[in-house]
Each structure stands twice: as C-alpha cells, then as structure tokens.
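> Just the structure for this:
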Amino acid sequence: MPPVRARGARDRLISVARRRFAAEGTITPTLDEIRRQAEVSVGSLYHHFPDKPALAAAVYAQVMAEYQAGFLAMLREQATAEEGIRSGVRHHLDWVAAHRGEAVLLLGDRLDSPDLREANRNFFTAIRDWWRPHHSYGALVAMRPGITAALWLGPAQEYARFWVAGEIGDMDSDVVGMFADAAWKALQANQVEEVS
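All right, here's what the predicted structure looks like:
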C-alpha cells in the first residue's frame, strides 16, 4: 500500500473513511477525525465531500463496485448455469465472511450516488448478458430483475444480516449449500442436462 501522501486527497479520504466505517460504523468517526487521519486540509475535504453522508456514499459505491467486480469474475468462470447460480450464493456469503465490516455497510441503508448508479447499471447489464444464453437453451427461467435477485441471493442475504449482527456464530457451510440448492431449484427452467 502506498504511503498516505502518495495518493490524492479524495482517495485518502475514502481509504480512511472505509477503514473507520468498517471498524466503527458510519456514525462514530467524525468528518474532522477522518480528515486529520487522511492528512487532508479542510478546504480539500469540502472540495471533495460537502458532508459525511457524501463521503459515506462514496465509500459505499467503492465497496459495492469491488463486490460486483468479484462476483462477475467468479460468474464468468462457471461453465454451466447451475454452477453459476450455486457459486453466486457461495461467493456472496464467502465475501460477507471475509469482509464483515464492509458487509455491514452494504447490508445497511443504500447510499445512492452517481457512482453507485453507474456501477449497478454495468453490473446488471453483465448479469443479463451472462443469463441470456442460459435462458435461451432452457436452463434458467426468464430474468425478472427484482424477483430473480430475491430468489438467487435473498435468503443468503438475510442469513448474512443475522451473521454480521452476531446472532449466528460461524458461517455454516451446510447452510450455505442449502441456500445454493434453494436458489438453483427456484431459478432453473426445467430439468435440463447441461454440458460443461
């Protein structure tokens, strides 16, 4: 990681805020604490972020874009629709387990921004592009964005909420498999034999 001063003020602010928000939540760290830790002037801070919600939205968009990039990279490696659906569930819960503090941010309120809207637009376009051929040969049901997302990751997402809140001990691999099975059963079009 480069020294703090080697990066631009905006990047340093986001980096410090991301670390602090993941460890302490978005309420506890003050904007001035983040500014001082990032070694950024008051003028530079307000040039980039007029307030803490704007900084939090930038952190949220960055974390979401990284999550989405990892999800798409994993999805493109899957040879069949079934592997893609099951691996999507596993990837989601593995990411949450590996990034607990950042997962708390993503599982909380959606912090809208132009960067987030662009990341989401690119992500859902790529998901539709992956989905389309699997639907065309009869492996997957037609994609209906809100419904498809809920059936694919909804139960895993709720499990993740309980896990990050500390209401569940370890992330149970049997439970992850159960969610992957349920997602595949809900999203497969019919019993087709897929060729790898």
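> rest of the way, CA atoms for contacts and neighbours
Noted.
> who are the neighbours in contact with the residue lying closest to residue 100 once chain neighbours are set aside?
Using C-alpha to C-alpha, 6 or more residues apart in numbering and skipping the chain neighbours, the partner closest in space to residue 100 is residue 164 (6.3 Å). Contacts for residue 164 (C-alpha atoms under 8 Å, 6 or more residues apart in numbering) come out as 100, 103, 104.
> Isn't residue 81 up against residue 132?
No. The criterion here is C-alpha atoms under 8 Å, and residue 81 misses it with residue 132 at 10.4 Å.
> the more surrounded of these two?
residue 81 (23 against 15; other C-alpha atoms under 10 Å).
> Another sequence for comparison is provided below:
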Amino acid sequence: MGAGMSVAGGEPERRRAILDAALACFTVKGFSATTVDDIRIRSGASVGSIYHHFGGKERIAAALYIAGIRDYQEGILAVLREHRDARAGITALVGHHLRWIAEHPDLARFLLRRRETEVALASDGELREMNRALFEAIADWLRPHVAAGRVRSLPTDLYSALLIGPSQEFARHWLEGRTKSTIEQAERSLAEAAWAAVSVEGA
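Presented below is the predicted three-dimensional model:
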C-alpha cells in the first residue's frame, strides 16, 4: 500500500483492511463515485463482512474519519503529556499537526474534504465525545500556564483557532501542491507565530 494510505493502527485486522481499501478508493475515485463493491474488491472482504463491520458506505466513511481523528488526537494528547513548558508544548502541538498531515496525506485530504456534520450523524455521538475530551484536555493543560501569566486567558475555541488555524490553512495548500515551502520549512515559522499569538508579552 502506498505511503500515506494506511489507516492508523488500533483497528482489528479485517476492519483495518476494509478502512484502508475505502481510503484508497476514495482517494482514487472520490467518495461519491466509490461503491461498496469497489471497497469489497480492493479489500478482499466479502460483502457480508463489510456490512457486519460497518453497514453501508456512509458508515464506512464515518469509521474512517473517526479512526483518522482518533490517531491525530492521540498524538495531541501525547504532546500534552510530554511537555510541561508552555512554549515547548505549543511548539510541539504545531509540529505534530504538520507532521501528522505530512505522514498521512491521503487520510488528511479525506478528513479535510468530509463534512464533520455528516460524520457526526453516522457516528452516534462518538465524534462529539472525542472532540469534547480533547478540548477538555487542552484546557486542563493550558490552565496552569494561564494562571502563571505565561499564556493569555482566552476561550478554548480561540486557542484552537490561533494555535492550529494558520497551520491548517498552510496544510490545505500543501496537500493541493500549491506551496513553495515544505512542511519542515513552515513548521518553525508557524510554531513561533502560534506562541506569539497566545503568549503573554515578555513571558
């Protein structure tokens, strides 16, 4: 399977094979043009196995979306656990965001193109709970840095926009081949910009 095509680990082997096949089909043909039979042929799974694990194509797409978001978010949580220093942690968050996209370009394109509302409808609240837990973890990590006067006190959604928003915009253009800078070249500047956006002057 080509670089960037495989869904992150943690899924049972057959289920993961179906998700990998779905991602490959969505990448080549697009979501609308892909059929369950395309996924069956590419994965080697039976139709019965596909419907046993997922149901229809919308459920497969929702499971793929959630698997990708879970892997991405687990990396964010690992960064928070590993860094107590505010500046180092925020720099690492930006780095994780960009490197994850560089390592999973096809999955990143799929995540960016699918509407989260569509996935939420097919995921029975799982995506909403994952996002809630992530924002709570970020808020908990930021709280002592805000109290110590190193980070500005802001609503949680603004932290996300300021820390990840510029990197997300760069990544969109990078995935479409519209940037001159590489991910590695962009990482340092975007990390410095993220820190400048949320830090207290002189911290």
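> Could you quantify their similarity as a TM-score?
Superposed pair, TM-score by TM-score structural alignment, normalised by the length of the first structure: 0.83. Supporting alignment: 187 aligned residues with a C-alpha RMSD of 2.3 Å.
> In the first structure, which residue range corresponds to stretch 128-145 of the second structure?
Aligned by TM-score structural alignment, stretch 128-145 of the second structure falls on residues 117-134 of the first structure.
> The residue nearest to residue 100 of the first structure -> the second structure?
Applying TM-score structural alignment, one finds that residue 164 of the first structure aligns to residue 175 in the second structure.
> Repeat that for residue 26 of the first structure.
Under the alignment (TM-score structural alignment), residue 26 of the first structure maps onto residue 31 of the second structure.
> residues contacting that match?
Residue 31 of the second structure makes contact with residue 25, according to C-alpha under 8 Å, 6+ apart.
> Now do it against residue 111 of the second structure, distance only.
Distance from residue 31 of the second structure to residue 111 of the second structure, counting by C-alpha to C-alpha, to the nearest Å: 12 Å.
> Would you mind getting the average deviation of the longest helix along the second structure from the first structure?
Among the segments of the second structure that qualify as a helix by DSSP state H, the longest is helix 57-82. Comparison of helix 57-82 of the second structure with the first structure after fitting gives an average deviation of 1.0 Å (mean C-alpha distance after the TM-score superposition for the first structure).
> tell me what that helix is packed against?
With contacts taken as 3 or more C-alpha pairs under 8 Å, 6 or more residues apart in numbering; DSSP states H and E, helix 57-82 of the second structure sits against helix 13-29, helix 86-103, helix 105-113, helix 116-122, helix 126-147.
> In the first structure, what range does it match?
Taken onto the first structure by TM-score structural alignment, helix 57-82 of the second structure occupies residues 52-77 there.
> Identify each buried residue in the matching stretch, please.
52, 55-65, 67-68, 71-72, 75 (16 or more other C-alpha atoms under 10 Å).
> And for stretch 158-177 of the second structure?
Within stretch 158-177 of the second structure, the residues scored as buried using 16+ other C-alpha under 10 Å are 159, 162, 163, 164, 165, 166, 167, 168, 170, 171, 172, 174.
> Residue 90 of the first structure matches what in the second structure?
Here residue 90 of the first structure is matched to residue 95 in the second structure, going by TM-score structural alignment.
> For that match, which non-adjacent residue is spatially closest?
In this structure, residue 95 of the second structure finds its nearest non-sequential neighbour in residue 187, 6.0 Å apart by C-alpha to C-alpha, 6+ apart.
> Same check on residue 73 of the second structure?
Leaving aside its sequence neighbours, residue 73 of the second structure sits nearest to residue 134 (C-alpha to C-alpha, 6+ apart; 7.0 Å).
> Thought residue 72 was touching that neighbour, still the case?
No. Contact status for residue 134 of the second structure versus residue 72: not in contact, 10.7 Å apart, counting by C-alpha under 8 Å.
> Contact partners for residue 45 of the second structure?
Residues in contact with residue 45 of the second structure (C-alpha under 8 Å, 6+ apart) are 14, 18.
> That one belongs to a strand?
No. Applying DSSP: H, G, I helix; E, B strand; the rest coil, one finds residue 45 of the second structure to be coil, outside a strand.
> Please report how far it lies from residue 64 of the second structure.
Separation of residue 45 of the second structure from residue 64 of the second structure (C-alpha to C-alpha): 16 Å.
> same check, this time on residue 153 of the second structure
Between residue 153 of the second structure and residue 64 of the second structure the distance is 35 Å, computed by C-alpha to C-alpha.
> before we move on, what about residue 117 of the second structure?
For residue 117 of the second structure, the distance to residue 64 of the second structure equals 14 Å [C-alpha to C-alpha].
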